[in-house]
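[1] All I have is the shape, not the residue letters:
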């Protein structure tokens, strides 16, 4: 079933409240997905590249990591532990080497980018949000997901959002029927996935199209031609976010827009505590139609 939320802020004055508003939206969707939860936050650009990692043994895995990785790379590195996750900042030129060194230490890569941080774990959305102190996080936009696992195990890596390129991520409600075939096609292009989850294939498809020169709108339109099944996709990029539903659009979705923000949710009740929602333009996104907003 799953629940999706997304919030794109038009006014910088609301940036400090992004995490708080997204957390309320996410928790409201708990009964659509109590297995795991995740959120991608787009904050200030870093001086380098942010790499979000996860470990089941963070006390051990993150102890001394800053000094060790700085030595491996011969570069300045910062490490900010956040419960089972940590956000590292490394020089952009050292990104590939840093990822290889982190994976060699058994750390799981959640996402990379100048602005994006991804936090996701098994458990109720309220508990996941509290563990990462999501309410305290600010930024320009973000997307989140509550999962009811139907096609793969309840694990951290199976939780959404999924990211397969810098500052790009995806959350999904639905099921893709040709994800294994698409996974093979992407692999032949050198685009690899880490999990069996069909959503990661959707994320990889979109990021590969953008890497080939497509716009976000064109990449989302491509999902309607190349991905089979039923789906609602909400994707985040460094500059904004986009929404597309399959031509049948059997999964629930609603959007709201004011002068201050654009919001997406699987159900209207997720909007209840948003400021100014009573004056918002509210609509159900049309099937096979791409919506996107960029800064």
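    Sure, I can see it. Small disclaimer: the values here were computed from a predicted structure and weren't measured. Residues are numbered from 1 along each chain as shown.

[2] alpha carbons only for contacts and neighbour counts from here, please
    OK.

[3] buried sites along whichever strand or helix holds residue 207?
    Assigned by DSSP states H and E, residue 207 belongs to helix 198-211. Under the neighbour-count criterion of 16 or more other Cα atoms under 10 Å, helix 198-211 has 198-210 buried.

[4] Next: stretch 156-163.
    Neighbour counts over stretch 156-163 (16+ other Cα under 10 Å) mark 156-163 as buried.

[5] cool, and stretch 181-201?
    Residues 182-183, 186, 191-193, 196-201 are the ones in stretch 181-201 that count as buried (16+ other Cα under 10 Å).

[6] Repeat that for stretch 264-272.
    Those would be 264-268, 270-271, for stretch 264-272 by 16+ other Cα under 10 Å.

[7] For the stretch 1-150 of the chain, which segments are assigned as helices?
    18-28, 58-62, 65-73, 95-104, 125-132 (DSSP state H, counting those that start in this stretch).

[8] Out of those helices, which gets nearest to residue 34?
    Nearest to residue 34 among these is helix 125-132; the distance by Cα to Cα comes to 6.8 Å.

[9] ok, residues contacting that closest one?
    Residues outside helix 125-132 that contact it (Cα atoms under 8 Å, 6 or more residues apart in numbering): 23, 26-27, 30, 34, 36-38, 82-83, 119-122, 135, 146.

[10] which one of those residues is nearest residue 236?
    residue 38 (13.3 Å).

[11] Was I right to think that closest one contacts residue 158?
    No. Residue 38 is beyond contact range of residue 158, at 10.3 Å (criterion: Cα atoms under 8 Å).

[12] Which residue, other than its chain neighbours, is closest to residue 87?
    With sequence-adjacent residues excluded and distances taken as Cα to Cα, 6 or more residues apart in numbering, residue 87 is closest to residue 52, at 4.5 Å.

[13] Any idea how many residues pack against that neighbour?
    For residue 52, the count of nearby residues is 25 (other Cα atoms under 10 Å).

[14] Also residue 1?
    Per other Cα under 10 Å, the neighbour tally for residue 1 reads 16.

[15] so it touches residue 147, yeah?
    Yes. Residue 1 lies in contact with residue 147 (Cα under 8 Å); the separation is 7.5 Å.

[16] shared neighbours of those two, which are they?
    By Cα under 8 Å, 6+ apart, residue 1 and residue 147 have these common neighbours: 32-33.

[17] Show me which residues of stretch 133-149 are buried.
    Under the neighbour-count criterion of 16+ other Cα under 10 Å, stretch 133-149 has 134-135, 137-149 buried.

[18] first vs last residue of it, how far apart are they?
    Stretch 133-149 has an end-to-end distance of 24 Å (Cα to Cα, to the nearest Å).

[19] For it, what is the distance to the chain centroid?
    8 Å (Cα atoms, centre = their mean, to the nearest Å).

[20] And here is the other one:
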């Protein structure tokens, strides 16, 4: 049992409040997942690409990291640190060498993209949110997850969201029964998951389908056909977020939409305090159906 939240803003005047509203939604889902929490937040795109990294010893690992990376790339690098995470902004054509440099220094890459930043750690959602000051973050949309570990250890890397492609990430409530066989297949295709978590298998599956030429809707529809088990997936992209449930849809999910936003929650109480919720359209996503909302790139 885990908790998922998502918030897509239609109006720009709500952007400064995105982190605050998502934090309240995340904390409300604590009893669905008290062991770890994470959030992906999509902000304004700037020059270059963002790489979010994590370290268990951030004081030592982040000291002078931007300077060292800049010297290795021969280009300026900006760094923003938040507790155990740091977001480094590098030139767009330097993403791969930058990632190789960071991994060689023992840093864990949480995700990368033009707009996406990912923050996740072990601990109660309220504590994780406070460590990263999530309330202060603005943006256009975001997704979050509170985890109750069932198939793998309680670790930072086991927390959601999982990102296996630029500006894309996935959160999951449920359990996949064929994740081991799918893991072997994906590894053969060059999309090997790095953790034991079945959610990362699903994220790698979607990336593999995209690499094969499928569009995002087709990739999400493929999860219904190829992934066995019970699941609700919420996926974040640079321009929006999508939702899909398995054909039985036994995992709870509810959505709300107003002129200002679209919200997702594992339970209604996740967004019960959002502004204008009393006039929102409320519904339960249909089984085996892909929903997607996006804004202009």
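    All right, it came through fine. Since this is a predicted model, take the numbers as computed values, not measurements.

[21] After superposition, what is the TM-score?
    Between these two chains, after superposing, the TM-score reads 0.99 (TM-score structural alignment, normalised by the length of the first structure); 295 aligned residues with a Cα RMSD of 0.8 Å.

[22] So which of the buried residues of helix 198-211 of the first structure is the closest to residue 177 of the first structure?
    The closest of the buried residues of helix 198-211 of the first structure to residue 177 of the first structure turns out to be residue 198 (Cα to Cα; 8.4 Å).

[23] List the residues that contact the nearest residue to the closest one once chain neighbours are set aside.
    Of all residues not flanking residue 198 of the first structure in the chain, residue 179 sits nearest, at 5.6 Å (Cα to Cα, 6+ apart). By Cα under 8 Å, 6+ apart, the residues touching residue 179 of the first structure are 198, 201-202, 227.

[24] aligned partner of the residue nearest to residue 87 of the first structure in the second structure?
    Per TM-score structural alignment, the equivalent position to residue 52 of the first structure in the second structure is residue 52.

[25] quick revisit: quick check: what element follows the helix holding residue 207 of the first structure along the chain?
    Helices and strands here follow DSSP H and E; after helix 198-211 of the first structure, the next one along the chain is helix 216-226.

[26] which parts of that following helix are buried?
    By neighbour count on 16+ other Cα under 10 Å, the buried set for helix 216-226 of the first structure is 216-217, 219-221, 223-224.

[27] show me what contacts the most centrally placed residue in the first structure?
    Residue closest to the average C-alpha location in the first structure (Cα atoms, centre = their mean): residue 161, at 3.4 Å. For residue 161 of the first structure, the contact set (Cα under 8 Å, 6+ apart) comprises 38-40, 118, 120, 143-145, 169-171.

[28] from these, which ones fall inside strands?
    Among the contacts of residue 161 of the first structure, DSSP state E puts 38-40, 118, 120, 143-145, 169-171 in strands.

[29] Looking at the contacts of helix 125-132 of the first structure, which is nearest residue 256 of the first structure?
    So of the contacts of helix 125-132 of the first structure, ranked by how close each gets to residue 256 of the first structure (Cα to Cα), first place is residue 26, at 15.7 Å.

[30] how close does the closest one get to residue 142 of the first structure?
    Between residue 26 of the first structure and residue 142 of the first structure the distance, using Cα to Cα, works out to 11 Å.

[31] what's the answer for residue 233 of the first structure, then?
    To residue 142 of the first structure, residue 233 of the first structure is 14 Å away according to Cα to Cα.

[32] on that earlier part again, for residue 250 of the first structure, which of the helices of the stretch 1-150 of the first structure is the nearest?
    Here helix 18-28 is closest among the helices of the stretch 1-150 of the first structure (Cα to Cα), at 20.7 Å.

[33] Can you check which part of the second structure the closest one sits on?
    Mapping helix 18-28 of the first structure onto the second structure (TM-score structural alignment) gives residues 18-28.

[34] can you give me how far that stretch is from the chain middle?
    Per Cα atoms, centre = their mean, the displacement of stretch 18-28 of the second structure from the mean C-alpha position of its chain is 14 Å.

[35] post-alignment, that stretch versus the first structure, mean distance?
    The superposed stretch 18-28 of the second structure is, by mean Cα distance after the TM-score superposition for the first structure, a mean 0.3 Å from where its aligned residues fall in the first structure.

[36] and for that stretch, what are the contacting residues?
    The contact list for stretch 18-28 of the second structure, computed with Cα under 8 Å, 6+ apart, reads 3-7, 9, 41, 125-126, 129, 134-146, 265, 269-271, 274.

[37] Identify each buried residue in it, please.
    Buried residues in stretch 18-28 of the second structure, counted by 16+ other Cα under 10 Å: 18-28.

[38] which of those lies closest to residue 89 of the second structure?
    Checking those against residue 89 of the second structure with Cα to Cα, the nearest one is residue 19 at 20.4 Å.

[39] and residue 2 of the first structure, how many residues sit next to it?
    Neighbourhood size, residue 2 of the first structure [other Cα under 10 Å]: 24.

[40] Map it onto the second structure.
    Under the alignment by TM-score structural alignment, residue 2 of the first structure pairs with residue 2 in the second structure.

[41] who's in contact with stretch 191-209 of the second structure?
    Stretch 191-209 of the second structure is touched from outside by 151-152, 157-158, 162-165, 169-172, 175-176, 179, 182-184, 186-187, 189, 215-216, 219-220, 223, 227, with contacts defined as Cα under 8 Å, 6+ apart.

[42] picking that back up, for the residue nearest to residue 87 of the first structure, give its distance to residue 113 of the first structure.
    Here the criterion is Cα to Cα. By it, residue 52 of the first structure lies 9 Å from residue 113 of the first structure.

[43] tell me, what's touching the two both at once?
    Counting by Cα under 8 Å, 6+ apart, residue 52 of the first structure and residue 113 have no common neighbour.

[44] Report the contact partners of residue 97 of the first structure.
    residue 73.

[45] That one matches what in the second structure?
    By TM-score structural alignment, residue 97 of the first structure lines up with residue 97.

[46] Please give the number of neighbouring residues around residue 75 of the second structure.
    Residues near residue 75 of the second structure, counting by other Cα under 10 Å, number 12.

[47] Residue 286 of the second structure now?
    Burial of residue 286 of the second structure is recorded as 17 neighbouring residues (other Cα under 10 Å).

[48] hang on, it packs against residue 245?
    Yes. Using Cα under 8 Å, residue 286 of the second structure is in contact with residue 245, at 7.4 Å.

[49] Going by residue numbers, what spans are strands in the stretch 151-295 of the first structure?
    162-165, 168-176, 229-236, 240-245, 254-257, 261-265, 281-283, 291-294 (DSSP state E, counting those that start in this stretch).
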